[in-house]
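Novice: Fold the stuff below for me.
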Amino acid sequence: MVLVLSGVLQEDPPPDSHTLFQNHPIYKDTVSQLLSVPTKVVGPVGLLYVQQRELAVTVPHDKNVTILGSDDATTCIIVVLRHSGSGAVAMAHLDGCGTEDCVSTLVQRVQEAALGYPEGRLELQLVGGFSDARNYSETLFYNIMYAFHRQLVEIDLTLACVGELNTTVRNNIHWPILYGVGMNVKTGELFPATFPDKGPDQALRYARHLTGGQQVLDVYDCNLGLLRIGPFNYDPLRGVDLWLEQTDEFILQHLSTSPEVEPPHFVMQIRATLKYIQDHPFPAVTVFRDNRPHYYRRDENSGQWTPIRY
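Specialist: Alright, predicted model coming up:
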């Protein structure tokens, strides 16, 4: 019994987001406040971008990261866990794979980063997911809430921009209102955002979950200030040549959980990833030589992630 909703300890997580909003109308107010903030277009300087099936943790005094961000969430949910006393904060982009392990890792990592700082509470914010036809988002919302509820510390849900509160209707089709958010790690401010630059190794990172990699990977070491990709492997994708020959519409319909509402760059991103998988069918051999991760550090002049050469 460790999930706190609008200040009250809960015996069980809510069965769905509609019940949450009915029983705790304060969440409608906090979502309205978030949706009233103009969406920012965030550049690469000071940004740590978290892709699908990734997580990252940092602290306010990290000189390399000023904004944690993630977007392109349709049926996915972006999870932000912050310790109010220290400002230590984690972000994850969840799609239903590895949820329970990821939640445990988020809680552990934020608690570790908050050690030695003033007392505070763990505050949970959820953004993404919408009233999709297949109910993917609602299932994911419940699984995330259940996973946090099972943790052995109190966790206060302060924002839930999910489900019906993150849904608008256009031409009889349900659309997400917000696809992404940024977190100012210095101030703790959460704001609607898009990220034209999603960081290095984008096709490689996307290839991992497109080929079935289930784990939510931690991609950042805030003690060293290093972005870390891999090492990991994936099996060669059968029929990748055929996939690349298909039309954009075919790819959209067959490789998206919500083809009607994907952002415009979705198919281009998928094609780039398929081409990467075609060119690198065995990343453990050709990409991560000697089983070494790809490390990136923040360049002091450009402010962008630059590879560390061995």
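Novice: When you work out contacts or count neighbours from here on, use the C-alpha atoms and nothing else.
Specialist: Fine.
Novice: mind checking which helix or strand G85 is in?
Specialist: Under the criterion DSSP states H and E, no helix or strand holds G85.
Novice: ok, now which ones touch the residue lying closest to L122 once chain neighbours are set aside?
Specialist: Spatially, and ignoring its direct neighbours in sequence, L122 is nearest to H83 (4.6 Å; Cα to Cα, 6 or more residues apart in numbering). The contact partners of H83, taken as Cα atoms under 8 Å, 6 or more residues apart in numbering, are V89, V110, Q111, A114, G120, R121, L122, E123.
Novice: Give me the contacts around stretch 141-150.
Specialist: The contact list for stretch 141-150, computed with Cα under 8 Å, 6+ apart, reads 1-3, 12-17, 77, 96, 99-100, 103-104, 129, 155, 162.
Novice: Write a PyMOL command that selects only the buried members of the residues you listed.
Specialist: To isolate the buried ones among these in PyMOL, judged by 16 or more other Cα atoms under 10 Å, type:
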select buried, resi 1+2+3+13+14+16+17+77+96+99+100+103+129+155+162
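Novice: Alongside the first, I'd like the structure of this one:
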Amino acid sequence: MILVDDVPVVPGSDPPSPSQVLEILAALTDNPTLLSASHSFRNTPEKRFSISEESGLGSITQPKCVYVFQREYAIVDPALVDVVGTDEATTCVGLVIRNRSNGKISIAHLDSPAIVEMGLAQMLSQIFYHDLQDEMDVHVIGGFEDASLKRINHSDGSEIHGKVGGYSLPLCIKLIETLLRRQEKFHIQTFFVLGHNTRRDADGRAYPIITGFLVSRDIQWVCIPRLF
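Specialist: Down below sits the predicted model:
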């Protein structure tokens, strides 16, 4: 189950049809709360990770850090780890899930729709103990507009069509579909993907804006852009 501002995003059928998943994906990218979060994320400089900066000047002990490579995931206990992050994501998507009840965090660097279902199950296996009352904060970051969603208006309503090419869009579609199908409550906090994470050169070629991020204890486990 996906929620934004504590309001469930409910598809028209169960399981959701491909067109409904595309429509929900487009709605998430246009949601005012998530748009505001995307603007804030985009306007934060993507600096190189620095232990001295992250630990604070004058800190005696270095922070305990976990780095997640492509097609990896990590389970983080905030009592044991200070910083966790990933980078070098172009068409890949980074996923962060934090259990509000126990504070545990799972982070993954997803690179293919084929691994999403199994990957999400593994991510939740050690932070979620089958208590459907648990609430999850979710951050989705990465990918860019190597294929675009097209909105076509008809006289009888609006229909969303997806040009399901490239790599980022199919990955985002599969991720949203999987989150919708599961019973856990996923509160989307950041949805910085596709068009939000796209810049174009003078010839119109698309590139990602942000390719790395971290979450850390010092910033209350909020995502910020970083390179490692």
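Novice: And for V66 of structure 2, the neighbour number?
Specialist: 16 (other Cα atoms under 10 Å).
Novice: which secondary structure element contains it?
Specialist: Counting by DSSP H and E, V66 of structure 2 is part of strand 65-67.
Novice: So what's the gap between stretch 194-208 of structure 2 and the chain middle?
Specialist: 19 Å (Cα atoms, centre = their mean, to the nearest Å).
Novice: ugh, wrong one, I meant stretch 145-164 of structure 1
Specialist: The answer for stretch 145-164 of structure 1 is 15 Å, by Cα atoms, centre = their mean.
Novice: in it, what counts as buried?
Specialist: Residues 145-151, 154-164 are the ones in stretch 145-164 of structure 1 that count as buried (16+ other Cα under 10 Å).
Novice: The helix or strand hosting R151 of structure 2: which residues count as buried?
Specialist: Using DSSP H and E, R151 of structure 2 sits within strand 149-154. For strand 149-154 of structure 2, the neighbour count (16+ other Cα under 10 Å) marks L149 as buried.
Novice: Mind listing residues that contact that strand?
Specialist: If you take Cα under 8 Å, 6+ apart as the criterion, strand 149-154 of structure 2 is touched by A26, S158, E159, I160, H161, G162, K163.
Novice: Could you identify the residue of structure 2 that aligns with Y49 of structure 1?
Specialist: Alignment note (TM-score structural alignment): Y49 of structure 1 maps to Y67 of structure 2.
Novice: er, T39 of structure 1 I mean
Specialist: Counting by TM-score structural alignment, T39 of structure 1 corresponds to E46 in structure 2.
Novice: you'd agree that match is up against R226?
Specialist: Yes - E46 of structure 2 is within contact range of R226, at 4.9 Å (criterion: Cα atoms under 8 Å).
Novice: joint contacts of these two?
Specialist: Joint contacts of E46 of structure 2 and R226 (Cα under 8 Å, 6+ apart) are G212, F213.
Novice: Those two - which one has more neighbours?
Specialist: Taking neighbours as other Cα under 10 Å, E46 of structure 2 and R226 compare with R226 leading, 21 against 17.
Novice: corresponding residue for the more buried one in structure 1?
Specialist: Using TM-score structural alignment as the criterion, R226 of structure 2 maps onto A193 of structure 1.
Novice: Now name the helix or strand holding its match.
Specialist: Take DSSP H and E as the rule and A193 of structure 1 turns out to sit in strand 190-194.
Novice: how distant is that strand from the center of its chain?
Specialist: Mean-position distance between strand 190-194 of structure 1 and its chain equals 13 Å (Cα atoms, centre = their mean).
Novice: For it, which helices and strands make contact with it?
Specialist: helix 26-35, strand 40-41, strand 181-184 (3 or more Cα pairs under 8 Å, 6 or more residues apart in numbering; DSSP states H and E).
Novice: What's the average distance for it when superposed on structure 2?
Specialist: For strand 190-194 of structure 1, the mean distance to aligned residues of structure 2 following superposition is 0.5 Å (mean Cα distance after the TM-score superposition for structure 1).
Novice: contacts for that strand?
Specialist: With Cα under 8 Å, 6+ apart as the criterion, strand 190-194 of structure 1 contacts 34-35, 37-42, 69-71, 178-184.
Novice: again, 10 Å this time
Specialist: 33-43, 67-72, 80, 125, 127, 177-184 (Cα atoms under 10 Å, 6 or more residues apart in numbering).
Novice: how close does L5 of structure 1 get to L165 of structure 1?
Specialist: Distance, L5 of structure 1 to L165 of structure 1, using Cα to Cα, to the nearest Å: 17 Å.
Novice: Please apply the same query to Q202 of structure 1.
Specialist: On the measure of Cα to Cα, Q202 of structure 1 and L165 of structure 1 end up 30 Å apart.
Novice: Of those two, give the one with the bigger neighbour count.
Specialist: L165 (23 against 16).
Novice: Please say which position in structure 2 that one maps to.
Specialist: With TM-score structural alignment defining the correspondence, L165 of structure 1 maps onto H196 in structure 2.
Novice: How is its match classified with respect to secondary structure?
Specialist: Three-state assignment for H196 of structure 2 (DSSP: H, G, I helix; E, B strand; the rest coil): helix.
Novice: May I have the residues that are in contact with the closest residue to it other than its chain neighbours?
Specialist: Distances taken as Cα to Cα, 6+ apart put S38 closest to H196 of structure 2, at 6.9 Å, once the chain neighbours are dropped. Going by Cα under 10 Å, 6+ apart, S38 of structure 2 touches T29, P32, I141, Q189, T190, F191, F192, V193, H196, N197.
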